[in-house]
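Undergrad: after the sequence you'll find the predicted model.
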Amino acid sequence: MSSIAFFRRLYALIIKESRQLLRDKSSLAIGLVLPIILILLFGYGLSFDLSNGRVAVVVQQSSPQSEQLISGLNGTKYLSVTPYTNFHDAEEAMGRAEVDAIVHLPSDFASQLENGSATIQMISNGRSTSIATTIQGYISGAFATAQAIQADRSQSSPAIGMITVEQRMWFNESANSMWFLVPGLIVLILTLIGAFLTGLLIARERERGTLEAVFVTPVRPLEIVIAKLTPYIVIGIVDIVMCLLAASWIFDVPIRGSLLSVVSASFLYLMVSLLLGLTISGFAQSQFQASQIALLASFMPALMLSGFVFDTRNLPVVVQVVSHLLPATHFMTLIKTLFLGGDDWRLWFKECGILMIYVVLLTVASCRSLKKRLR
């Protein structure tokens, strides 16, 4: 009889806990939706491949030999070739991160090749060392294939018309991965600190019952938002200063852009992170729910889909669209350019303008989340 009573009690407790889980939508979502999100993020986001390497080919004097070389580059599906007539335009395109590498053919390329050997210059964009190394291998392989095909067609020795490639890497001459990772870490730190600092503010006060005391006063939602953000903005500015000092003094990462452009862009992104956390906190029902949503909506996407480690161009089109909707993606592109490439004010105005739009939208959303609780 005791064993029967045990199983009855156990059955009743299981039914009770199962019903409680079904009523707790947040826990149910974490248990069922979170694994799906993680599978998609890691499945599509983790990719070291380069499927669309953008190559600028500078041909100062067109010839059959140069056309054959360009056709060799076009022969691989991993490279996308754009011809340029002068080196200056290609250099500006790399400065704007529009191309990943430059192949520069000298004006006497055809005569050099007829004399037995020719030297061409290949410059890769060192803002991402993994992409730079991969694209160097692709271009060298395409050249070798083009030479082998030409030697086979001419029925001559493969040694004739040999091409020597002089490789250089811009913006990260030593191919130091730390130069690539540290600016990205600043994005992750501001995302994590910003979203989690304010992500629990409203939810905590709602659980403690102190938010109602504020609501009975004549204070307006925008005033609550500004008041709650102000102390954390000060903390965030201190974090920005610490990040920049650590990048420069501890990790020896060059900051080639002006401090004005770097600090102003970082401050804008800090505001986006803080407002995102405050908006999540305003709509969340509890601190636990707010913390989970903040993790899924801010840190995880910033880590996987912003271009921190992996090139977002390798992702499916749908995932690329999602990544470009993330504020972290725009700040990641800008901060890496400012650190390693220097000031690019056209890019600065573009990306900071997008971040400013997010500031406005999230301010409105956070005010609406507080207005909703006043009803």
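TA: It's in.
Undergrad: switch to C-alpha atoms for all contacts and neighbour counts from now on
TA: OK.
Undergrad: which residues in the stretch 1-150 of the chain form helices?
TA: 2-23, 25-45, 64-74, 87-95, 109-114, 129-154 (DSSP state H, counting those that start in this stretch).
Undergrad: in CSV, list these along with mean neighbour count and distance to Ala365.
TA: Below are the helices of the stretch 1-150 of the chain laid out as CSV (neighbours: other CA atoms under 10 Å; distance: least, CA to CA, whole Å):
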stretch, mean neighbour count, distance to Ala365
helix 2-23, 11, 27
helix 25-45, 14, 21
helix 64-74, 17, 48
helix 87-95, 17, 36
helix 109-114, 17, 60
helix 129-154, 18, 38
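Undergrad: for Arg346, find the nearest of those.
TA: helix 87-95 (11.1 Å; CA to CA).
Undergrad: packing partners for that closest one?
TA: Identification of packing neighbours for helix 87-95 by 3 or more CA pairs under 8 Å, 6 or more residues apart in numbering; DSSP states H and E yields strand 53-59, strand 101-105.
Undergrad: want to compare, so here's the second one:
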Amino acid sequence: MKPDSTAHDSGGMRLKGLLRKEFLQILRDPSSLAIAFVMPVILLLLFGYGVSLDAKHVSIGFVANHPGPQSESLLGAFRHSQYFSPQRLPDIQAAKHALDQRRINAIIHLQSDFAAKMLSGDTAPVQLIVSGVDANQARIIQGYVGATLQNWIKQQLELGGHASALPVEADTRVWFNSEVRSRDYLVPGLVVVIMTLIGALLTALVMAREWERGTLEALMVTPITLREILLGKLLPYFVLGMGGMALSLAMALWLFQVPLRGSIVVLVLASALFLLVALGMGLMISILARNQFLAALVAIIATFLPAFMLSGFIFDIGSMPFWLQWLTHLVAARYFVAILQTLFLAGNVWSVILPNAFALAVMATFFLGVSRLMLHKRLE
């Protein structure tokens, strides 16, 4: 009993000393603190305020060959919409020139007989010309113009006493993101990218730096065990990563007013699980690379870019080719994005949370286990 107790106590002292060393190194290293706390603030401010997938105040040109009460009424409908900023243009040539110069994004063109056909009850065509440079924005503009026209037609029928002329009326209801703000969708996904960088990049850089300086080799010749080395390296950066997550969560809730409809306890547990995956990936990269530049390059290519491009953070996975959709199952960020967006926008939907959490647990076990097998207490 006494020898085991002595060994246990000495192991605890070694681990405590190693943890103290790592925390002191973090405090003395401005780059680690900048990646953990400054970078999340910058990214959240850039994406929260500078990046928007919403099409609002879209500049459109409005051309009426023969202006009249009907064309003015339609122009007023676009002016009162939050989605458009219409500009009256004298003719279609001037409108096409403005579209070529990208001063406007679309053209609403009313023919000379628009009012006459409308008053006679005939079909009065409205020509819509949209710039297709940004295909996604073009589709959004088409949908918004169609909705604005439908509402205007309904108002005209009601004013003329023909409200029953529209036999079907669509009653639209948006679930989970009722304000249809892209910020509520982007900010939770950005938390995934931030935690990927903190977990994988910091761990890869720090371990590679230890290899370069020879300090890790010095640890290898001490009585410290591999388990103590791994815990001493991972625990400080786990704390740092959770601190970055807490800062990102606070900004999301109080600065950007993103709703959190799920449990904050589930969010913290899922974040801890994903951070273990990121730490395991960073540790494995550092063991293979043993060079800071190479470790940073591999970490960005293997963790950051997939988290940004293939996680569903910005680009819809269902719209990707089939082979690329299959490839996304190897990206840990995909599962964490699904959990975060569900917790923030929908709530505790366990049919989404549990399978994705299980996938993260499997990946964390795999990366940490492989890292443990790859790290040998011998010099090569």
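TA: Thanks, I have the structure now. Because the structure is a prediction, the values reported are computed rather than measured.
Undergrad: rewinding a little: out of the helices and strands packed on helix 87-95 of structure 1, which comes closest to Phe215 of structure 1?
TA: strand 53-59 (55.2 Å).
Undergrad: by contact count, what packs against the closest one?
TA: strand 79-84, helix 87-95, strand 101-105.
Undergrad: go again using 10 Å as the cut-off
TA: Helices and strands touching strand 53-59 of structure 1, by 3 or more CA pairs under 10 Å, 6 or more residues apart in numbering; DSSP states H and E, are helix 64-74, strand 79-84, helix 87-95, strand 101-105, strand 117-125, helix 129-154.
Undergrad: so which of the ones you listed gets nearest Ser261 of structure 1?
TA: Closest among these, using CA to CA: helix 87-95, at 16.0 Å.
Undergrad: which part of structure 2 lines up with that closest one?
TA: The alignment of helix 87-95 of structure 1 onto structure 2 (TM-score structural alignment) finds no residues at all.
Undergrad: now do that helix against strand 53-59, angle only.
TA: 170 degrees (axes from the mean of the first three to the mean of the last three CA atoms, to 10 degrees).
Undergrad: Throw the helices of the stretch 1-150 of structure 1 into JSON lines and include distance to Arg313 of structure 1, thanks.
TA: What follows is these, written out as JSON lines (distance: least, CA to CA, whole Å):
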{"stretch": "helix 2-23", "distance to Arg313 of structure 1": "40"}
{"stretch": "helix 25-45", "distance to Arg313 of structure 1": "10"}
{"stretch": "helix 64-74", "distance to Arg313 of structure 1": "18"}
{"stretch": "helix 87-95", "distance to Arg313 of structure 1": "16"}
{"stretch": "helix 109-114", "distance to Arg313 of structure 1": "33"}
{"stretch": "helix 129-154", "distance to Arg313 of structure 1": "11"}
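Undergrad: for His324 of structure 1, which of those helices is the nearest?
TA: Each of the helices of the stretch 1-150 of structure 1 has some distance to His324 of structure 1 by CA to CA; the shortest is helix 25-45, at 13.5 Å.
Undergrad: just send the helices and strands packed on helix 87-95 of structure 1 back as CSV, with distance to Thr279 of structure 1 and mean neighbour count too.
TA: Shown next, in CSV, are the helices and strands packed on helix 87-95 of structure 1 (distance: least, CA to CA, whole Å; neighbours: other CA atoms under 10 Å):
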stretch, distance to Thr279 of structure 1, mean neighbour count
strand 53-59, 38, 24
strand 101-105, 41, 25
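Undergrad: got a markdown table for the helices and strands packed on strand 53-59 of structure 1, with distance to Leu200 of structure 1 too?
TA: Listed next are these as a markdown table, based on distance: least, CA to CA, whole Å:
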| stretch | distance to Leu200 of structure 1 |
| --- | --- |
| helix 64-74 | 53 |
| strand 79-84 | 46 |
| helix 87-95 | 41 |
| strand 101-105 | 45 |
| strand 117-125 | 41 |
| helix 129-154 | 37 |
